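K.L.:
could you work out the structure for the sequence below:
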Amino acid sequence: MNDRVAVSIEPGEPRRVRPPRRVNDVAVNLAHGSGGRAMRDLIEDVFVSAFDNPTLAALEDQAVFALADLAARGDRLAFTTDSYVVDPLFFPGGDIGTLAVSGTVNDLAVCGATPLYLSCAVVIEEGLAVDVLRRVAASMQRIALEAGVAIVTGDTKVVERGCADKLFVNTAGIGVVRRDVSISARNARPGDVVIVNGFLGDHGAAILVARQQLALDADIKSDCCPLNGLIAAMLDVCPRIHCLRDATRGGVATVLNEFAQSSRVRIRLDETALPLREPVQGACEILGLDPLYLANEGKLVAVVPADAAQQVLTAMRAHPAGREAAVIGTVEACDEGAEEGLVVMQTTFGGQRIVDMLVGEQLPRIC
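P.N.:
From the prediction side, this is the model:
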């Protein structure tokens, strides 16, 4: 958090760190970003108290790890970062804090990495209630504990009123990739099977309902959750998973187009196999939205060899994040002279249509 706790170390005595300071202000003001005592109080009260681990508690300008500990877990380092700007900050099933940790954990896990350490940087608009920050930090720590990661460093900035929309969060993460895994969007092969881990579009639909801009009365919650435990279970039974990605902005359709184009294959979907909740499907029909393009925050798309598909599906359904896992399509070779990189939907009416990559945006400020 780019500020240090004052400590006193006497010869021969253990290090003593004083109790965290407490913020007395109701709302964040510009002094909380000044680098002085007000900023230190905010960091210690809101973030250090919530995240509570020895690496962060030192409040150095960086977190330091032993390379030997990392190397013992795998042979490659994975590093990712993402920023979160969702509106509203709190929605059914989660908030900007659960999004930030889950999203970064999932971005690491889909390459076969074990997520280990996260950073947390926040841009706060002047006037935001301090209790809102406390709620967000508590959510981040809850998901971090669930995912088995530690938030070990970060940064705090405060901008003038009107220069941001309440709160922006950036999280970066590092993890170690398992030695027996090689996952890439370029690895899809004809005959492979396409699997998702459950109902599609829940997050996008939940945000739409939470904004209360439309008269929709639907009980829809975001699917926001960390997927590293599910992915570990999948890799345990099939280290040969070819492609794996979480379907966030742009939805499943965009992920599949990326796979098809990178692997120079065609992917065929079965519309009757798509797992959709009735309220999500109903909202999409009313509003003219396609659930394949709706954002998800707890859904992945996997392309696996056909001979391992049943094992992977069984492992997924045994995990809480994969109970509704389903096969939704297959990978095909492109005929000579045919266009590569297409995703084709076999419709419920017996015809077919091309599922293109998302153009423009269906919903703004989704994650």
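
K.L.:
CA only for contacts and neighbour counts going forward, please
P.N.:
OK.

K.L.:
can you map out the helices along this structure?
P.N.:
When assigned using DSSP state H, the helices of the chain occupy the ranges 37-42, 49-51, 54-57, 67-71, 96-109, 130-147, 202-210, 228-237, 251-263, 278-287, 309-317.

K.L.:
how about those, which one is nearest residue 185?
P.N.:
helix 251-263 (4.8 Å; CA to CA).

K.L.:
hmm, who's touching that closest one?
P.N.:
185-189, 200-201, 243, 245-247, 266-267, 291-296, 301, 340-343, 355-358 (CA atoms under 8 Å, 6 or more residues apart in numbering).

K.L.:
stretch 180-187 too?
P.N.:
Applying CA under 8 Å, 6+ apart, the external contacts of stretch 180-187 come out as 110-112, 235, 239-244, 258-259, 262-264.

K.L.:
pick the most deeply packed of the helices of the chain.
P.N.:
Across these, the average number of neighbours (mean count of other CA atoms under 10 Å) peaks for helix 96-109, which reaches a mean of 28.

K.L.:
so who does the nearest residue to residue 342 once chain neighbours are set aside touch?
P.N.:
Leaving aside its sequence neighbours, residue 342 sits nearest to residue 266 (CA to CA, 6 or more residues apart in numbering; 5.0 Å). The contact partners of residue 266, taken as CA under 8 Å, 6+ apart, are 260, 331-334, 340-344.

K.L.:
which among those end up buried?
P.N.:
260, 331-332, 334, 340-344 (16 or more other CA atoms under 10 Å).

K.L.:
between those, which is nearest residue 362?
P.N.:
Nearest to residue 362 among the buried ones among the contacts of residue 266: residue 343, at 19.4 Å, using CA to CA.

K.L.:
which one of the helices of the chain lies nearest to residue 27?
P.N.:
Comparing the helices of the chain under CA to CA, the one sitting nearest is helix 130-147, at 5.1 Å.

K.L.:
contact partners of that closest one?
P.N.:
For helix 130-147, using CA under 8 Å, 6+ apart, the contacting residues are 25-28, 46-47, 50-51, 95-98, 100-102, 105, 150-151, 225-229.

K.L.:
how many other residues sit next to residue 361?
P.N.:
Neighbour count for residue 361, taken as other CA atoms under 10 Å: 12.

K.L.:
would you do the same for the sequence below? I want to compare the two.
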Amino acid sequence: MKNGQSKIRLIDGEGGRATSRLIRDLFLKHFDNPLLSKLNDSAVANIKSSRIAFTTDGFVIDPLEFPGGNIGKLAICGTVNDLAASGSKPIMLSASFILEEGFEISILERIVEKMAQTATEADVAIVCGDTKVVQKGKGDGIYITTSGVGILPENVSIDPENIREGDVIIVSGPIAQHASAIIALRENLKTNPPLESDCAPLSAMVQLAIETVSEIRAMRDPTRGGLGGILLELASQSGTKFILDEKSIPVENVVRNICELFGYDPLFMACEGRMAFVVSERMASRLLKIISNDPYGHGANIIGRVEKGEGVILETKSGGRRKLAQPEGSPLPRIC
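P.N.:
All right, here's what the predicted structure looks like:
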């Protein structure tokens, strides 16, 4: 801040000169673009398509900063990846901040800077936003809500209703890394190698996949509820049965060790930089190659198939079969 201010004050959220100064000296400094710089109540843009995707998400993660990112990067990735999973190309976001009185400006700047860097990487503009401040003790530093708009090509149909018997299930990389990184940080665990969140924007990977591979039936990013949670949803929505091969599901050894130590199932642990695809069998190898060549697709693998029936069955390493069930809730609060 140009005035040397080091902490958030209540007046910074009350709409006067202090709010204008915070917006100008911090948010515009990092987010500036022609739509946002007008500082109108709404951003007005021409969208050359009649089909759009729209999503919104709130972020309350604790701790705010973690290996591989912070709440700001998480907010951009979460919204961008939700849009990408619909088959749309993300084009613009809004960002709303609830700040607690006394919150360190230096931490806020790191968060905003990371948001700007991630938005640039994802080729998406932050075009509008809002800031409110609550009394000290009435918040928890910072909460962020982001909403996003994406353009959906006319010839793209990504929907669980497209899933059919014989299709193949692919995941774009090792699962449960985000949740495990947060556990390690909360419990002060030192891992070798050091464990980082998988938090990443996947829009470029997904757009290339859509443009070059036909017969992608459905996609989901396995955040809260993990890979198991979103596959249970897809199987239910499509009226089919998913058969998973446990040996083929990529899980890093350090992640597996953390899950075993605390009694968690990596299938239901959050990812923040992974995408699950259901694709026709004949196009599966081509899709896997495209994903694997992406910087965020290392470790991608075919993990299962679609059959007639219902539910999700895990074929275990020991040769058994286990029917997956959705947990009552997340094993870890405030994971995103």
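
K.L.:
TM-score for these two?
P.N.:
Once superposed, the chains reach a TM-score of 0.97 (TM-score structural alignment, normalised by the length of structure 2), with 335 aligned residues with a CA RMSD of 1.2 Å.

K.L.:
before we move on, back to that, show me what the residue nearest to residue 342 of structure 1 lines up with in structure 2.
P.N.:
Under the alignment (TM-score structural alignment), residue 266 of structure 1 maps onto residue 241 of structure 2.

K.L.:
roughly how far does that match sit from residue 65 of structure 2?
P.N.:
Going from residue 241 of structure 2 to residue 65 of structure 2 by CA to CA, to the nearest Å gives 39 Å.

K.L.:
and residue 149 of structure 2, by the same measure?
P.N.:
Residue 149 of structure 2 is 26 Å from residue 65 of structure 2, by CA to CA.

K.L.:
who's more crowded, the two?
P.N.:
Remark: of residue 149 of structure 2 and residue 65, residue 149 carries more neighbours, 22 against 18, as counted by other CA under 10 Å.

K.L.:
map the more buried one onto structure 1.
P.N.:
Matched across to structure 1, residue 149 of structure 2 falls on residue 174, judged by TM-score structural alignment.

K.L.:
closest to the centroid, which residue in structure 1?
P.N.:
Among the residues of structure 1, the one closest to the centroid is residue 103, at 1.3 Å (CA atoms, centre = their mean).

K.L.:
quick one: contacts for that residue?
P.N.:
Counted by CA under 8 Å, 6+ apart, residue 103 of structure 1 has contacts 82, 226, 297.

K.L.:
among the residues you listed, which ones are in strands?
P.N.:
Mapping these onto strands (DSSP state E) picks out residue 82.

K.L.:
same list, the contacts of residue 103 of structure 1, but as TSV with neighbour count and distance to residue 37 of structure 1 please.
P.N.:
Formatted as TSV, these follow (neighbours: other CA atoms under 10 Å; distance: CA to CA, whole Å):
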residue	neighbour count	distance to residue 37 of structure 1
82	15	29
226	27	35
297	28	37
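
K.L.:
quick check, nearest of the contacts of residue 103 of structure 1 to residue 279 of structure 1?
P.N.:
Ranking those by separation from residue 279 of structure 1, with CA to CA as the measure, puts residue 297 on top at 17.6 Å.

K.L.:
all strands for the stretch 51-200 of structure 2, in order.
P.N.:
52-59, 65-66, 69-70, 89-100, 125-134, 142-151, 168-171 (DSSP state E, counting those that start in this stretch).

K.L.:
go through those and pick out the most buried.
P.N.:
Using mean count of other CA under 10 Å, strand 168-171 ranks as the most buried of the strands of the stretch 51-200 of structure 2, with a mean of 26.

K.L.:
look up the closest residue to residue 64 of structure 1, ignoring the ones flanking it.
P.N.:
residue 55 (7.8 Å).

K.L.:
so what does the one you found match up with in structure 2?
P.N.:
In structure 2, the residue equivalent to residue 55 of structure 1 is residue 35, according to TM-score structural alignment.

K.L.:
ok, now how distant is that match from residue 310 of structure 2?
P.N.:
47 Å.

K.L.:
same check on residue 288 of structure 2?
P.N.:
From residue 288 of structure 2 to residue 310 of structure 2 the distance is 25 Å (CA to CA).

K.L.:
what's around residue 160 of structure 2, how many residues?
P.N.:
For residue 160 of structure 2, the neighbour count with other CA under 10 Å is 20.

K.L.:
that one -> structure 1?
P.N.:
Aligned by TM-score structural alignment, residue 160 of structure 2 pairs with residue 185 of structure 1.

K.L.:
tell me the contacts of the closest residue to residue 150 of structure 1 other than its chain neighbours?
P.N.:
Distances taken as CA to CA, 6+ apart place residue 117 nearest to residue 150 of structure 1, at 5.0 Å, with adjacent residues excluded. Residues in contact with residue 117 of structure 1 (CA under 8 Å, 6+ apart) are 149-152, 173-175.

K.L.:
trace residue 117 of structure 1 over to structure 2, please.
P.N.:
Using TM-score structural alignment as the criterion, the counterpart of residue 117 of structure 1 in structure 2 is residue 92.

K.L.:
how close does the aligned residue in structure 2 for residue 152 of structure 1 sit to residue 51 of structure 2?
P.N.:
Counting by TM-score structural alignment, residue 152 of structure 1 corresponds to residue 127 in structure 2. For residue 127 of structure 2, the distance to residue 51 of structure 2 (CA to CA) stands at 20 Å.

K.L.:
ok, now residue 252 of structure 2?
P.N.:
As judged by CA to CA, residue 252 of structure 2 and residue 51 of structure 2 stand 39 Å apart.

K.L.:
what of residue 154 of structure 2?
P.N.:
7 Å.

K.L.:
with residue 1 of structure 2 instead?
P.N.:
40 Å.
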